[in-house]
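**Q** Fold the following.
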Amino acid sequence: MKKKSLTLCLLALGVTGLTMFSGGNEASAHGYVNQPASRVVNAKANGFGWGPGEISSHPEIISTPQGVEAPTADLDSGKLNGKLASAGLDVYSPLNEQTSSRWVKNTISTGENNFNWHHTAVHKTNRYRYYMTKQGWNQNEPLTLKNMDLIKVIGQPIGEDFPKGEGFTPAVDEMQQVNIPTDRSGYHVVYAVWDINDTINSFFQAIDVNVK
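**A** Sure thing, here's the model as predicted:
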């Protein structure tokens, strides 16, 4: 009887372990921009999927748009330059491809535009920040912060985090107004960043837009 109980216990632990490892990506995956649709959210329209002729070797791009996450310091140090869209994660690396025609674009206008973060889990937050490619940027070179301007910060100034556990709590759907500069037109990339307070990480979203 004891042997049977031990076996059942070990089996249960094994299942738990498998769940922890197989669900690890989901467990650490907590937010994405769905308005305007980000590059990873717009996966199907951008050619990632399971049908004939579609890319099926990167399931995270299709199933886990909320998983583009890396240490905040990697962005601020420049480590993510050239890999901004993927946050340096191999499973999202196809998102780093950058040409003038590769990505489906959202039509927006200059002035105030609504950007919505959908949080699959809510974290205490230091800030949100938005960058945008400069007018005249090279649309066929990898994305870097050097090619972008900071156009909006919501929360604490960059580098001035709240004490741990004292950040603000966003809504599950956090609608934010972002002013698109009047000197922008045509194809641009808006790069949205969610800086977490209760971990060392941020979430990153590349959003392809056509400014009318």
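**Q** make it CA atoms for all contacts and neighbour counts henceforth
**A** OK.
**Q** can you pull the contacts of the closest residue to V41 other than its chain neighbours?
**A** Among residues not flanking V41 along the chain, P65 sits closest, at 5.6 Å (Cα to Cα, 6 or more residues apart in numbering). Taking Cα atoms under 8 Å, 6 or more residues apart in numbering as the criterion, P65 is in contact with 31-32, 40-41.
**Q** let's go with 10 Å and repeat that
**A** 26, 29-34, 38-43, 92, 204-205 (Cα atoms under 10 Å, 6 or more residues apart in numbering).
**Q** just M20 next, same as before
**A** 14, 26-27.
**Q** Same question for S28.
**A** 66-69, 120-121, 201.
**Q** One more sequence to fold, the one below, so I can look at both together:
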Amino acid sequence: MNRKRRLALAIGAGIAPLLVVTMPASPASAHGYVSTPPSRQAQCAAGTVECGPIKWEPQSVEGPKGLASCSGGNSQFADLDDDSKGWQVTPVGSSQTFNWKLTARHSTSTWQYFVGGRKVAEFDDGGAQPPETVSHTVNFGGITGKQKVLAVWNIADTANAFYACIDVNIGG
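**A** Coordinates of the predicted model:
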């Protein structure tokens, strides 16, 4: 019996590396969005703006890293890219704290914030797993007026990121 057990262990040890290499990679289990000031998907979830299926899953705006769209390239969330939908605009000062609500946490490389296609802030988490809520204070520098902020949560161990757009009036 001892010999059979050793043989089974040896076979298992030989097969295990092959299974790890041949098994498909699982998608990111992380989900999250900017809750305050209210992002477009937060407004959809609250019923502030009529937006289709994103109402039920505001945390699911996931797409490949490097996109510049509010929908994360997801056609089912295309309403988020429509600037004419009557999004609530939040008045903010020259800096603003953005609060992310994470419904599933995942290792994070960086958090980025863009205004008009220009990166205005980046926070490096170095692969750490974030808590359920994350806050960043972003200084807008000399940018003023009505702006759309693109907030991006870059996942450390996948090729994906989560996207949120927040409509603000800086200095308003």
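**Q** which of the contacts of S28 of structure 1 are buried?
**A** 66-69, 120, 201 (16 or more other Cα atoms under 10 Å).
**Q** what would the contacts of S28 of structure 1 look like in TSV with secondary structure and distance to E97 of structure 1?
**A** Shown next, in TSV, are those (DSSP: H, G, I helix; E, B strand; the rest coil; distance: Cα to Cα, whole Å):
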residue	secondary structure	distance to E97 of structure 1
Q66	helix	19
G67	helix	18
V68	coil	15
E69	strand	18
T120	coil	26
A121	coil	28
N201	strand	23
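**Q** Between which two of those is the distance greatest?
**A** Maximum pairwise distance in the contacts of S28 of structure 1, criterion Cα to Cα, is 15.5 Å, between T120 and N201.
**Q** rewinding a little: most neighbours of all the contacts of M20 of structure 1, which one?
**A** Neighbour counts for the contacts of M20 of structure 1 (other Cα atoms under 10 Å) peak at E26, which has 17 neighbours.
**Q** which residue lines up with A151 of structure 2 in structure 1?
**A** Aligning on TM-score structural alignment places A151 of structure 2 opposite A192 in structure 1.
**Q** Against structure 2, what's the mean shift for the helix or strand hosting that match, could you check?
**A** With secondary structure defined by DSSP states H and E, A192 of structure 1 is part of strand 186-196. Comparing strand 186-196 of structure 1 with its match in structure 2 after superposition yields a mean distance of 0.6 Å (mean Cα distance after the TM-score superposition for structure 1).
**Q** any idea which helix or strand comes after that strand?
**A** strand 201-211.
**Q** Output the longest helix belonging to structure 2.
**A** helix 2-22 (DSSP state H).
**Q** Check structure 1 too.
**A** Per DSSP H, structure 1 has its longest helix at helix 2-22.
**Q** quick revisit: can you name every helix or strand that the longest helix of structure 2 contacts?
**A** Of the remaining helices and strands, none touches helix 2-22 of structure 2 by 3 or more Cα pairs under 10 Å, 6 or more residues apart in numbering; DSSP states H and E.
**Q** what distance separates that helix from the centre of its chain?
**A** 39 Å (Cα atoms, centre = their mean, to the nearest Å).
**Q** Same check on stretch 107-126 of structure 1?
**A** Distance of stretch 107-126 of structure 1 from the chain centroid (Cα atoms, centre = their mean) equals 11 Å.
**Q** Any idea how far apart the tips of that stretch sit?
**A** End-to-end distance of stretch 107-126 of structure 1: 29 Å, with Cα to Cα, to the nearest Å as the criterion.
**Q** buried residues in it?
**A** So, applying 16+ other Cα under 10 Å, buried residues of stretch 107-126 of structure 1: 108-109, 113, 115-120, 123-126.
**Q** And for stretch 95-105 of structure 1?
**A** Neighbour-count burial for stretch 95-105 of structure 1 [16+ other Cα under 10 Å]: 95-98, 103-105.
**Q** likewise stretch 37-50 of structure 1?
**A** Here stretch 37-50 of structure 1 shows 37-43, 46-49 as buried, counting by 16+ other Cα under 10 Å.
**Q** Pick the one among those residues closest to K152 of structure 1.
**A** S38 (17.2 Å).
**Q** hang on, the closest one packs against D208?
**A** Yes - if you go by Cα atoms under 10 Å, S38 of structure 1 and D208 touch, sitting 6.8 Å apart.
**Q** Mind checking which of the buried residues of stretch 37-50 of structure 1 land in strands?
**A** Counting by DSSP state E, the buried residues of stretch 37-50 of structure 1 place none of their members in strands.
**Q** D173 of structure 1: which of those residues is nearest?
**A** Among these, and counting by Cα to Cα, the member closest to D173 of structure 1 is A37, at 13.8 Å.
**Q** From K44 of structure 1, how far out is the closest one?
**A** 11 Å.
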